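Novice: Predicted model and sequence below, questions to follow.
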Amino acid sequence: MTTKPYFLLCFVVGLSNPVDAMYYVQPWMLAVIIPLAGIREGQQLLHELYLLKKKSYAHINYHIGMFGSSALLAFALEFSEFLLVSSTSSLTLSVSGIFKEVVMLYLAVEYNNNQLNTLNIVGLVICLTGIILHCILKFHALQKEKPVNTDLVVTERLLLRRMESADEWSVDGDSNTRRTSLDD
């Protein structure tokens, strides 16, 4: 689900808590994914379930643990995406998504022994270059938007000194008599 309809739904329903939002959104996402997964992987899933009946409970517990940990990771990912987009922008979500893909690629190569060919390496370099360029451009844009004098503490001190100054606020130089209106 893209972020705009997701947050529109959360705004309409009045959800500000990510867990509440996922409670209402996840069933619809599941309703879309289950038929697609059934078409793509249904036959293999039925075969695996048939073979699973013939194996030991330790093997079944292993698969339940893998399924549960995957579900927990998916929940954490959805939760962090909601918090990221609500605190920043959808562009930041895109950059973090690319970073997530790079981490997944590393894990696939390191632990699943997947092979990287030249095309995959070129794509990885292009993605990393895009992330770096985005960060540089965002930094320069923030520097241009920054006002010249952003020191609020200095401004507050100047205002306090001005308010405490007896010459500006007193009538006829008497520091005990304060002006209460512009007509004084």
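Specialist: Cool, got the structure.
Novice: Please make it C-alpha for all contacts and neighbour counts, starting now.
Specialist: OK.
Novice: Only the buried residues of the longest helix along the chain, if you could.
Specialist: Using DSSP state H to define each element, the chain has its longest helix at helix 18-52. When neighbours are counted by 16 or more other C-alpha atoms under 10 Å, the buried residues of helix 18-52 are found to be 18, 21, 22.
Novice: do stretch 124-136 as well
Specialist: The neighbour-count check on stretch 124-136 (16+ other C-alpha under 10 Å) flags 124, 127, 128, 131 as buried.
Novice: Which element, helix or strand, includes the third one?
Specialist: With the criterion set as DSSP states H and E, the secondary-structure element containing residue 128 is helix 118-145.
Novice: Confirm that residue 176 sits in a strand.
Specialist: Yes. Residue 176 sits within a strand when classified using DSSP: H, G, I helix; E, B strand; the rest coil.
Novice: isn't it right next to residue 170, touching?
Specialist: Yes. Counting by C-alpha atoms under 8 Å, residue 176 touches residue 170, with 7.0 Å between them.
Novice: More neighbours: which of those two?
Specialist: residue 170 (16 against 10; other C-alpha atoms under 10 Å).
Novice: leaving aside the residues next to it on the chain, what's closest to the more buried one?
Specialist: What sits nearest to residue 170 in space, not counting adjacent residues and going by C-alpha to C-alpha, 6 or more residues apart in numbering, is residue 178, at 4.8 Å.
Novice: Quick check: that neighbour touching residue 164?
Specialist: No. Distance between residue 178 and residue 164: 10.6 Å, which falls outside the contact criterion (C-alpha under 8 Å).
Novice: what helices or strands is the helix or strand containing residue 105 leaning on?
Specialist: Here residue 105 is covered by helix 90-111, with elements defined by DSSP H and E. The elements that helix 90-111 packs onto, with contact taken as 3 or more C-alpha pairs under 8 Å, 6 or more residues apart in numbering; DSSP states H and E, are helix 57-87, helix 118-145.
Novice: out of those helices, nearest to residue 36?
Specialist: Nearest of the helices and strands packed on helix 90-111 to residue 36, taken as C-alpha to C-alpha: helix 57-87 at 18.0 Å.
Novice: Pasting the second one now:
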Amino acid sequence: GSVMSKIFYLTRIGPCGAATSLDIGLGNTSLKFISLTFYTMCKSSSLAFVLLFAFVFRLETPTWRLVAIIATMTFGVILMVFGEVEFKFGGFFLVISAAFFSGLRWALTQILLLRNPATSNPFSSIFFLSPVMFVVLFSLAIPVEGFGPLWDGIKTLNGEWGVWTPLFLLFPGCIAFLMIASEFALLQRTSVVTLSIAGIFKEVVTISAASIVFDDKLTPINVIGLLVTMAAIGAYNYVKITKMRQEAQIEVHERHAGVQPITPISHSGSGSDMDNDESAAETAGLLQRTDEQEQGIVTMDGDVQPGLPRPSNAQ
């Protein structure tokens, strides 16, 4: 049967597309009530929700070290945008809801990329998610914006840009499409937490560029927050690289256990015992590693690499 069944669309594509639209729609709507600074402070809590859903869906192994790094990073982001803010509960509720759906969105997206061949690469995922996102976003936008402002905005753009108006609208859309495709590709190869931390680095670059290009003033507290965030990002990268090196060493040991039984890292078996079953032992080790690590991400946009489940079994 088809890998894209109605049940899969309703239970996987639908929730993921709806969560993505609610993340974008509620976040943008909150800006009608709160300042951009307060928005950035609250939206930084999405890191905590990303971590929560990564644990819930078993996309990340819970560790106190990881929780401490995320908490430190969130604190640093708050310091980066610290200043006089006016609290409005309506806007606060909207942006916290957006942060919640942001965590859910990225966790569900990673599941789509890894566990079904129909959505096994970034472009096919975007293809199936786009209709749901359009319907939900359109349903949110009309009550908030209305049709009148939409047509007025198009007329204003047409008056300023003339025949270039379609290109003016398509250009940022193309940039957004490429950004989402690159985020999906990164998500396919690493983890949802890594993607979110890369997003925080984007915030650091944006704030730093704003202080240089637009001469935005940064207080000493903002600078401290910037340094704390960068230190937390560095700590996460160190932890991640260390873990990847350990996993690589284990994999190399499993692959060559039958070939080099006398090496110090090999503690069982002899050369005479293993030489006859060298190929079978190596294959069994790879299959065992695949079963133990569902989130082993080494695919290349839908191509099945050795050691990963075949697409026919992902259904």
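Specialist: Cool, got the structure. Everything numeric in this text was worked out from a predicted model, so none of it was measured.
Novice: tell me the angle the helix holding residue 128 of the first structure makes with helix 90-111.
Specialist: Taking axes from the mean of the first three to the mean of the last three C-alpha atoms, to 10 degrees, one finds helix 118-145 of the first structure and helix 90-111 inclined to each other by 150 degrees.
Novice: chain center to helix 118-145 of the first structure, what's the gap?
Specialist: Relative to the chain's own centre, helix 118-145 of the first structure is displaced by 18 Å; criterion: C-alpha atoms, centre = their mean, to the nearest Å.
Novice: Please report how far residue 17 of the second structure lies from residue 94 of the second structure.
Specialist: For residue 17 of the second structure, the distance to residue 94 of the second structure (C-alpha to C-alpha, to the nearest Å) stands at 18 Å.
Novice: make that residue 180 of the second structure, sorry
Specialist: From residue 180 of the second structure across to residue 94 of the second structure, the span is 23 Å (C-alpha to C-alpha).
Novice: swap in residue 195 of the second structure?
Specialist: Residue 195 of the second structure sits 23 Å away from residue 94 of the second structure when distances are taken as C-alpha to C-alpha.
Novice: more crowded one of the two?
Specialist: It is residue 94, of residue 195 of the second structure and residue 94, that has more neighbours when counted by other C-alpha under 10 Å, with 24 against 20.
Novice: How many neighbouring residues does residue 10 of the first structure have?
Specialist: The burial count assigned to residue 10 of the first structure is 19, neighbours taken as other C-alpha under 10 Å.
Novice: that's a helix at it, yeah?
Specialist: Yes. Assessed with three-state DSSP, residue 10 of the first structure lies in a helix.
Novice: Would you confirm that it contacts residue 22?
Specialist: No. Taking contact to mean C-alpha under 8 Å, the distance of 9.4 Å between residue 10 of the first structure and residue 22 leaves them out of contact.
Novice: tell me the contacts of residue 196 of the second structure?
Specialist: Taking C-alpha atoms under 8 Å, 6 or more residues apart in numbering, we find residue 196 of the second structure in contact with 47, 50.
Novice: Trace it over to the first structure, please.
Specialist: Aligned against the first structure by TM-score structural alignment, residue 196 of the second structure finds its counterpart in residue 94.
Novice: what about that match, distance to residue 3 of the first structure?
Specialist: Shown here: residue 94 of the first structure relative to residue 3 of the first structure, a distance of 11 Å by C-alpha to C-alpha.
Novice: Likewise for residue 53 of the first structure?
Specialist: Using C-alpha to C-alpha, which is the criterion applied here, residue 53 of the first structure is 41 Å from residue 3 of the first structure.
Novice: out of the two, which sits in the more crowded spot?
Specialist: Of the pair residue 53 of the first structure and residue 3, residue 3 is the one with more neighbours under other C-alpha under 10 Å, namely 15 against 10.
Novice: Enumerate every residue touching that one.
Specialist: Contacts of residue 3 of the first structure were listed using C-alpha under 8 Å, 6+ apart, and they are 85, 90.
Novice: what residue of the second structure takes the place of it?
Specialist: Looks like residue 3 of the first structure aligns to residue 106 there (TM-score structural alignment).
Novice: roughly how far apart are its match and residue 98 of the second structure?
Specialist: Between residue 106 of the second structure and residue 98 of the second structure the distance is 12 Å, computed by C-alpha to C-alpha.
Novice: hmm, back to that, can you lay out the buried residues of stretch 124-136 of the first structure as CSV showing distance to residue 83 of the first structure?
Specialist: Below are those laid out as CSV (distance: C-alpha to C-alpha, whole Å):
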residue, distance to residue 83 of the first structure
124, 26
127, 24
128, 24
131, 20
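Novice: Isn't residue 69 of the second structure up against residue 231?
Specialist: No. With contact taken as C-alpha under 8 Å, residue 69 of the second structure and residue 231 are classed as non-touching, separated by 9.4 Å.
Novice: Can you point out the helix or strand that includes residue 253 of the second structure?
Specialist: Using DSSP H and E, residue 253 of the second structure falls within helix 220-255.
Novice: Packing partners of that helix?
Specialist: In terms of contacts (3+ C-alpha pairs under 8 Å, 6+ apart), helix 220-255 of the second structure is packed against helix 64-80, helix 192-213, helix 278-292.
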